[in-house]
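Participant: dropping a prediction and its sequence here:
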Amino acid sequence: MRDADDMSAGPRAAPPLRVLLTSYRSNPHVGGQGVYVRELSRALTRQGCEVSVASGPPYPELDPGIELIELPSLDLFSETNALLALRWRHLASRADRGEWLAHNSGAFGEMTAFARRLRAFLEREGDRFDVVHDNQTLAMPMVGLSRRIPLLTTLHHPIDIDRDFAIAGAGSWWKRLLVARWHDFVKTQAAAARRLPGFICVSEASRQAYAARCGVDPARIAVSHNGIDHAAFYPDPAVARDPGLMVAMASADVPIKGLDVLIEAMAKIAPARPDLRLVVVGTLREGPTKRMLDQTGLTGRVEFRSGLAQSEIAALFRRAAVFVSASRFEGFGFPPAEAMACGAPIIVSTGGALPEVAGDAGIVVPVENADALAAAIESVLDFPDRAERMSRDGAAWARTAFVWDDHARASLSLYHELIATHPRTQAAS
């Protein structure tokens, strides 16, 4: 029975939900994994959760007060000779042995190795957390882990889509074999996804792709778009747009990013537009894009920039006459969303979730259609009133459609559903 002091104090507040956000790698500057971990951990903290992050290297950049639990991998991609990276101490670890063997036989074993390390950590310290939210590790040890603790998995897009495009773009039979071997993990990811309990997906296109390609019941997949950092990406009326500047982003020269389609489209309109140039946020290496630039004579009009800070990318978006994403598939598409938030008119393909990102504010063209893309670029460059309307509407759409707190609230709702039905909760009640 409560005493008088307890009764006068009123009902006690529920303790904060203890969330462990996990990611097998979380590079804060390349790709979206580190961005997702950083921004979701911030948003969950704003929602009143007590958040910890467990990650393999490269590690994320987190706000003060958010615990980082480092689960070191062998980091074999940074080794000069990965064959010689195994030490006697690693032989006692199944995760280390498996990662080393996979890497040195041409496969990618980081997800399974991370899941094994995470499972060992939670066997020791799992009582510290109410729920685990995993960032698309999709390894079989996660299935067993989900029986011990409520587990939600974020789905971005099926990696077998990347594999199929990479195989199609490989130049010889032995390169195709190497690509297929490296992507061998996608079969395991599909098998794990069919057995895991619950998902949050960042787009409807990705949800449908997981259902079609991995056999996941779409009814078990909730959809909530990613947010973007509106403190970094916003319009600045004081910045004048450069009428000849196109901007695109490609973290790697791979077929799925559609740079070849964009360069083909640019080649169609460049002769009549001597001031037209393209800045690609990414790195140009020897490969198909460089060869195509040489063939089209556009090498001097296409610039690649890498290592840009977030503020530098935002400044580039604010100056762009148009941002273009010709990707063959995107599970979401941070760059066009961020470009819109900065007021850049955007043109995207029908690849995956890009039409969802563009909404009614951008122009959508058929995937792999360079003629349609060229016409769309001209329609923005030649009609300033249309470009201004797209700029205004895009910035307004981005402010309301891509909000991290919305994604965090959707995740929280799923956490409570998983906790309420988990065997651990049933046994405690």
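Facilitator: It's in. Numbers count the residues shown, from 1 in each chain.
Participant: CA atoms for contacts and neighbours, from now on please.
Facilitator: Fine.
Participant: Ser349 against Ser327, yeah?
Facilitator: Yes - contact criterion CA atoms under 8 Å: Ser349 and Ser327 qualify, at 6.4 Å.
Participant: try this one next to it:
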Amino acid sequence: MGPTRHVVYDARYLTAKPTGIGQVCREILRGLVRLPDAPPLTILARPDTPVPEEAAAAPGIQVVEAPWAPQGAANQRRLPGLLRKLGARLYHGPDVFNPVAARGAALVVTVHDLIPITCAHLLTRSRKSRFLPLWKTWLRLQVSRAAAIVAVSRFTAKDLTRILGVPARKIRVVHNPVREWGTVEAPAPFRRRMGLTGRVIATAGRQDPYKNAAGLVRAMPSILRRCPDATLVVAGPPDPRYPEASREADRLGLQERVRFTGWLPDGDLGALYRASDVFVFPSLYEGFGMPPLEAMRFGTPVVASDRTSLPEVLGDAAILIDPEDPEALAGAVVRVLTDRALAAHLREAGPRRAARYSAVEAARAYRAIYRDLLDSPTERSGP
């Protein structure tokens, strides 16, 4: 490894069915290689999941396979040695599963949220929340070892200081970029293929209780009284630990008006965003909140929670409501479905808002962090 190759970016969170963090990894890589003075970069990747071709083929890029999962014990044993072999001066871990038992390259850690701590009462079936003291200790190790901590919102930065005592001077805020889509299926054929008629209300995300999909289902009877042709489409992987939303639909007799699609590939998810009359995101807690921005990118009006990071991220381009008030939620959805002027305003405001969160802007902010650390005489604290 030549002496000029300083930065190692861990893209192993990008899998065949990537989570939100995996999607962010993909966009950050695209942004970094588009910079006119892109830094030399080594990308760690899974053997079965290629990094974006645009990144892998860029000058100054080396892709190295690391076949063990970043969340596993093997990562703690094996990654420090690999970083030494690569001659890394800086390692960027896009989540909080970075090695803590060895020193070497400076660690940049991105923290997306503290939900296992802040929402432990809602996640009693989650391993992180069941072992809350251990998880807190682990997070404190991560942030104490990091040379720089990146929070994906000002809200998450405040949580890091309030809950873990991280000094504000150690935290940088870099908003996540909205992912790019190619051409997606037009609304009419997508609706026909999915068997959707009438007005379409969409939501997307995991089934964890803090996402509050069950709360949106509970608002549907009120919505249907005023918009009887509406259908709610819930996109996202099922989770047998958290069946509340589907049980609520059964309890209310809404099997014909609430559709659970399961996980959708990018093309179908983009087509759903585009084909929907309104996208609803009633989450009780977010560190950032990507799905409503993705819907905005397609010009779909958004109704979202007024909690945590969402007002910061969405601004005045969405209707913000109390997610625990079913009537307020239903009323906002009905307003969008029945007020053409309001819907038109949101369709114009949303894409402008989403455009603020570009891959290049995020990459530029990360590059500045890398440069600051590589120029610092105290850079070497980390894996």
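Facilitator: Received it, and whenever you're ready, just let me know what you need. Just so we're clear, the structure is a prediction, and the values are computed from it rather than from any experiment.
Participant: which neighbours do Ser349 and Ser327 of the first structure share?
Facilitator: Shared contacts of Ser349 of the first structure and Ser327 (CA atoms under 8 Å, 6 or more residues apart in numbering): Val367.
Participant: contacting residues for Ala248 of the first structure?
Facilitator: Residues near Ala248 of the first structure by CA under 8 Å, 6+ apart: 278-281, 323-325.
Participant: which strand or helix spans it?
Facilitator: Assigned by DSSP states H and E, Ala248 of the first structure belongs to strand 245-249.
Participant: mean shift between that strand and the second structure?
Facilitator: Strand 245-249 of the first structure, aligned to the second structure and superposed, deviates on average by 0.4 Å (mean CA distance after the TM-score superposition for the first structure).
Participant: in the second structure, what stretch matches that strand?
Facilitator: Taken onto the second structure by TM-score structural alignment, strand 245-249 of the first structure occupies residues 200-204 there.
Participant: the matching stretch: how far from the chain's middle?
Facilitator: 17 Å (CA atoms, centre = their mean, to the nearest Å).
Participant: please apply the same query to stretch 27-44 of the second structure.
Facilitator: Its chain's C-alpha centre and that of stretch 27-44 of the second structure lie 20 Å apart, by CA atoms, centre = their mean.
Participant: so how far does it reach from one end to the other?
Facilitator: 15 Å (CA to CA, to the nearest Å).
Participant: got the contact list for that stretch?
Facilitator: Stretch 27-44 of the second structure is touched from outside by 4-12, 52, 54-55, 58, 60-66, 177-180, 359-364, 367, with contacts defined as CA under 8 Å, 6+ apart.
Participant: which ones among those residues are found in helices?
Facilitator: Using DSSP state H, the subset of the contacts of stretch 27-44 of the second structure located in helices is 54-55, 359-364, 367.
Participant: for Phe97 of the second structure, which non-adjacent residue is spatially closest?
Facilitator: Once flanking residues are discounted, Phe97 of the second structure sits nearest to Gln71: 5.5 Å by CA to CA, 6 or more residues apart in numbering.
Participant: what helix or strand is that neighbour on?
Facilitator: Going by DSSP H and E, Gln71 of the second structure is not in any helix or strand.
Participant: against Val7 of the second structure, how distant is it?
Facilitator: 21 Å.
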